[in-house]
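Student: Dropping the sequence and predicted coords here.
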Amino acid sequence: MRLAIDHHTRYRFSSPQQRLVQTLRLTPGDTHDQTVVDWRIDVDCDVRLRDTIDGFGNRVTMLYAEGPLTEIAITVAGQVLTTEADGLVRGSNEPLPPELFGRTTPRTVPSAALAELARASAGAGDALDRLHRWNLALATRFPDAADLPDSGATAAEAFAGEPDARDLAHIFIAGASALGLPARYVSGYRNCGEGTCPPHGWAEAWVAGLGWVGFDPSAGISPDANYVRMATALDFTGAAPIAGIRQGAGIEELSVALQVERMNGEA
């Protein structure tokens, strides 16, 4: 499948900013089932861009801008070829051992109630079956989870409330931890069939003998050819599409517009 992505992000500042440094995890990497055909990042003001690879193996662009800045717009556009892999992640850049992802962060520590549901839902059997049952249990318990801006909620906090799609990824990871299985957060894009598709987040878990396998608890499925992987980390903080610091007073206003569309014809 050939997916066309058009992603616009604009920051407006109530007071001029003297300096801006941002980490852009906005460039997908190639795998056996995901090939970047064309990709570019454009900014509407004078900036310095430096491409690098972070410790998780993600492609990263560092953005440096000198002020005064009252607003800045970042546009990402490109095309990606994807193939169906039943959720398997093959040929990705993996500089870290899977055991590292057995660690929890403050956002992925399971509460007693969350861990109890994970164990009860997963049941017995091999790891892959247990993870699929846990994934489906979350989709059933929290249907129609929306793609919303990151709230900063922990898995335990979100589990006790009304989680969004990113929260469900953290809850899945926390449950996998309770099951003794390494898991991580994934940020990326999803073709939702309606043109306008907010940035999405899901999870991957390590299954011995298979490798990394994707799970999207907001849909109860493993990611298919409609998904584009951008970045992975222990939680959203390490895989956020845009993160950074600014030097200047005031508040910022963020607006995001994203379209993910399937192009006509099969590649």
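Tutor: Now that the structure is in, tell me what you want to look at. Numbers count the residues shown, from 1 in each chain.

Student: From here on, just use CA atoms for contacts and neighbour counts.
Tutor: OK.

Student: How far does stretch 211-229 stretch from one end to the other?
Tutor: Stretch 211-229 has an end-to-end distance of 16 Å (C-alpha to C-alpha, to the nearest Å).

Student: wait, I meant stretch 97-115
Tutor: In stretch 97-115, first residue to last residue: 24 Å (C-alpha to C-alpha).

Student: Buried residues, that stretch. List them.
Tutor: Across stretch 97-115, burial judged by 16 or more other C-alpha atoms under 10 Å covers 98, 101-102, 104, 107-111, 114-115.

Student: And stretch 85-101, by the same measure?
Tutor: 85, 87-90, 92, 98, 101.

Student: do the same with stretch 239-255
Tutor: Neighbour-count burial for stretch 239-255, counted by 16+ other C-alpha under 10 Å, picks out 239-242, 248.

Student: Assign a three-state SS to residue 214, would you?
Tutor: Put simply, residue 214 is strand when judged by DSSP: H, G, I helix; E, B strand; the rest coil.

Student: Next, the contact list for residue 156, please.
Tutor: Shown in contact with residue 156 (C-alpha atoms under 8 Å, 6 or more residues apart in numbering): 107-111, 114, 171.

Student: Please enumerate the strands of the protein.
Tutor: Along the chain, the segments classed as strands by DSSP state E run 2-24, 34-43, 48-53, 59-82, 183-190, 200-207, 211-215, 227-233, 242-247, 252-262.

Student: Below is structure B, check it against A:
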Amino acid sequence: MKLRIVHQTVYRYDRPVRNLVQSLRLTPSVCEGQRTHDWGIDVTGGIRGPGFRDGAGDWIEGWTVRGPTEEVAVTVTGRVETRDTAGVLRGHRELIHPLAYLRDTGATRADAALKDLAASVADAADSLDLAHRLSAAVSEAIAYVPGQTGFHTTAAEALAQGSGVCQDHAHALIAVARRRDLPARYVSGYLRATTEETAHEAAHAWAEIHVDRLGWIGFDPANRCCPDERYVRLGSGLDASDAAPIRGIAAGQGAETLDVAVNVEEVERFQSQSQGQTQS
């Protein structure tokens, strides 16, 4: 599948801010199943700083905006060619040992209800089967309902409410997988919806679980599937905050508001060859 992505995040401040520093994890992963044909990142008034690939294999680059400014827009445009790998993450170079992803965070810490949900899933023949069963259990326990949770909602809170969005599904799956001694992590990216029944947001999130012999495999409880050619992977972390595509800090006391617009569309063919390949 050939996808064109436009992603704009606009920050507005009620008072001018200075010396805004941002860390951007907004470049598609280098792995089998997706090939970046061109990719551009622009920050209004921004100065691009150094970039590096972290231990998780994600490309991170720094930007600064000296200001003063009351508005900053981060705009991403690019084209990615994808194919279905049945959710298996192959060809992705990283240094962090999978066991590091057994560590809980505030967003993924299991309360009594999450522990009960993890325990309710029957033992399986292997870790892959268990991972599928855990993902299905989360899909049943948490309905996809936009607007009822926020960025700081925890897995425990989403389960208690019985509804949430893709972030909540990912956090809950991570929590129950870790309770069953399966390393699990949060993944940020994009999703192209191909049917009206697909529950999604174009800026999407899912979980990866590390299973024996296969390595990292993606699971999307919000859509009851493993990532396929509709998905574009950006980066990963212990939870949504750790994997956030944009992190930043600014000097000033202005209150911040945020607007995000994402469009992922399928195109028949790319009219030009790659001009800005992802850094390796």
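Tutor: Thanks, I have the structure now. Computed from a prediction, not measured in an experiment: that's the story for all the values here.

Student: Now do the contacts for the one residue sitting closest to the centre of the second structure.
Tutor: For the second structure, the residue nearest the mean C-alpha position is residue 188 (0.8 Å; C-alpha atoms, centre = their mean). Residues in contact with residue 188 of the second structure (C-alpha under 8 Å, 6+ apart) are 203-206, 233-236, 240, 243-245.

Student: gap between residue 103 of the second structure and residue 158 of the second structure?
Tutor: Taking C-alpha to C-alpha, one finds residue 103 of the second structure at 20 Å from residue 158 of the second structure.

Student: if we can go back for a sec, now render the strands of the first structure as TSV, adding distance to residue 123 of the first structure.
Tutor: As requested, those are exported to TSV (distance: least, C-alpha to C-alpha, whole Å):
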stretch	distance to residue 123 of the first structure
strand 2-24	37
strand 34-43	33
strand 48-53	38
strand 59-82	33
strand 183-190	18
strand 200-207	16
strand 211-215	17
strand 227-233	27
strand 242-247	38
strand 252-262	36
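
Student: can you tell which of those strands is closest to residue 126 of the first structure?
Tutor: The closest of the strands of the first structure to residue 126 of the first structure is strand 200-207. By C-alpha to C-alpha, the value is 9.2 Å.

Student: and the closest one, which stretch of the second structure?
Tutor: Mapped onto the second structure using TM-score structural alignment, strand 200-207 of the first structure spans residues 204-211.

Student: quick one: that stretch to the first structure mean distance?
Tutor: Average distance, stretch 204-211 of the second structure versus aligned residues of the first structure after superposition (mean C-alpha distance after the TM-score superposition for the first structure): 0.5 Å.

Student: can you list contacts of that stretch?
Tutor: 98, 127-128, 131, 166-167, 169-171, 173-174, 177, 182-191, 215-222.

Student: if you set the cut-off to 7 Å instead, what comes out?
Tutor: Residues outside stretch 204-211 of the second structure that contact it (C-alpha atoms under 7 Å, 6 or more residues apart in numbering) are 98, 127-128, 166-167, 170, 173-174, 182-191, 216-220.

Student: what residues are up against residue 31 of the first structure?
Tutor: Contacts of residue 31 of the first structure by C-alpha under 7 Å, 6+ apart are 90-92.

Student: and which of those residues is nearest to residue 59 of the first structure?
Tutor: residue 92 (11.4 Å).

Student: ok now stretch 97-113 of the first structure, how far from the chain's centre?
Tutor: The chain centroid and the centroid of stretch 97-113 of the first structure are separated by 16 Å under C-alpha atoms, centre = their mean, to the nearest Å.

Student: Quick check: the farthest pair among the contacts of residue 156 of the first structure?
Tutor: Using C-alpha to C-alpha, the contacts of residue 156 of the first structure span at most 13.0 Å, a distance reached by 107 and 114.

Student: neighbours of residue 16 of the first structure, just the number please.
Tutor: Residues lying near residue 16 of the first structure (other C-alpha atoms under 10 Å) number 16.

Student: so it touches residue 72, yeah?
Tutor: No. Between residue 16 of the first structure and residue 72 there is no contact, the gap being 11.1 Å when judged by C-alpha atoms under 7 Å.

Student: For residue 141 of the first structure, which of the strands of the first structure is the nearest?
Tutor: strand 211-215 (15.5 Å).

Student: what's the angle from the closest one to strand 183-190?
Tutor: Calculated by axes from the mean of the first three to the mean of the last three C-alpha atoms, to 10 degrees, strand 211-215 of the first structure forms an angle of 60 degrees with strand 183-190.

Student: mean shift between strand 211-215 of the first structure and the second structure?
Tutor: Once fitted to the second structure, strand 211-215 of the first structure is off its aligned match by 0.4 Å on average (mean C-alpha distance after the TM-score superposition for the first structure).

Student: Counting by contacts, list what that strand packs against.
Tutor: The helices and strands touching strand 211-215 of the first structure, judged by 3 or more C-alpha pairs under 7 Å, 6 or more residues apart in numbering; DSSP states H and E, are strand 200-207.

Student: The strand it packs on to strand 227-233, inter-axis angle?
Tutor: 70 degrees.

Student: how close does the counterpart of residue 104 of the first structure in the second structure sit to residue 242 of the second structure?
Tutor: By TM-score structural alignment, residue 104 of the first structure lines up with residue 104 in the second structure. With distances taken as C-alpha to C-alpha, residue 104 of the second structure is found 12 Å from residue 242 of the second structure.

Student: Equivalent analysis for residue 186 of the second structure, please.
Tutor: For residue 186 of the second structure, the distance to residue 242 of the second structure equals 8 Å [C-alpha to C-alpha].

Student: Return the subset of the contacts of residue 156 of the first structure lying in helices.
Tutor: 114, 171 (DSSP state H).

Student: Is it possible to get a markdown table of the contacts of residue 156 of the first structure that adds distance to residue 2 of the first structure?
Tutor: Shown next, in a markdown table, are these (distance: C-alpha to C-alpha, whole Å):
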| residue | distance to residue 2 of the first structure |
| --- | --- |
| 107 | 34 |
| 108 | 34 |
| 109 | 37 |
| 110 | 38 |
| 111 | 40 |
| 114 | 38 |
| 171 | 31 |
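
Student: pretty sure residue 246 of the second structure contacts residue 11?
Tutor: No. If you go by C-alpha under 7 Å, residue 246 of the second structure and residue 11 don't touch, sitting 11.2 Å apart.

Student: Can you add distance to residue 258 of the first structure and give the buried residues of stretch 97-115 of the first structure back as a markdown table?
Tutor: Formatted as a markdown table, those follow (distance: C-alpha to C-alpha, whole Å):
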| residue | distance to residue 258 of the first structure |
| --- | --- |
| 98 | 32 |
| 101 | 30 |
| 102 | 33 |
| 104 | 31 |
| 107 | 26 |
| 108 | 28 |
| 109 | 31 |
| 110 | 32 |
| 111 | 34 |
| 114 | 33 |
| 115 | 35 |
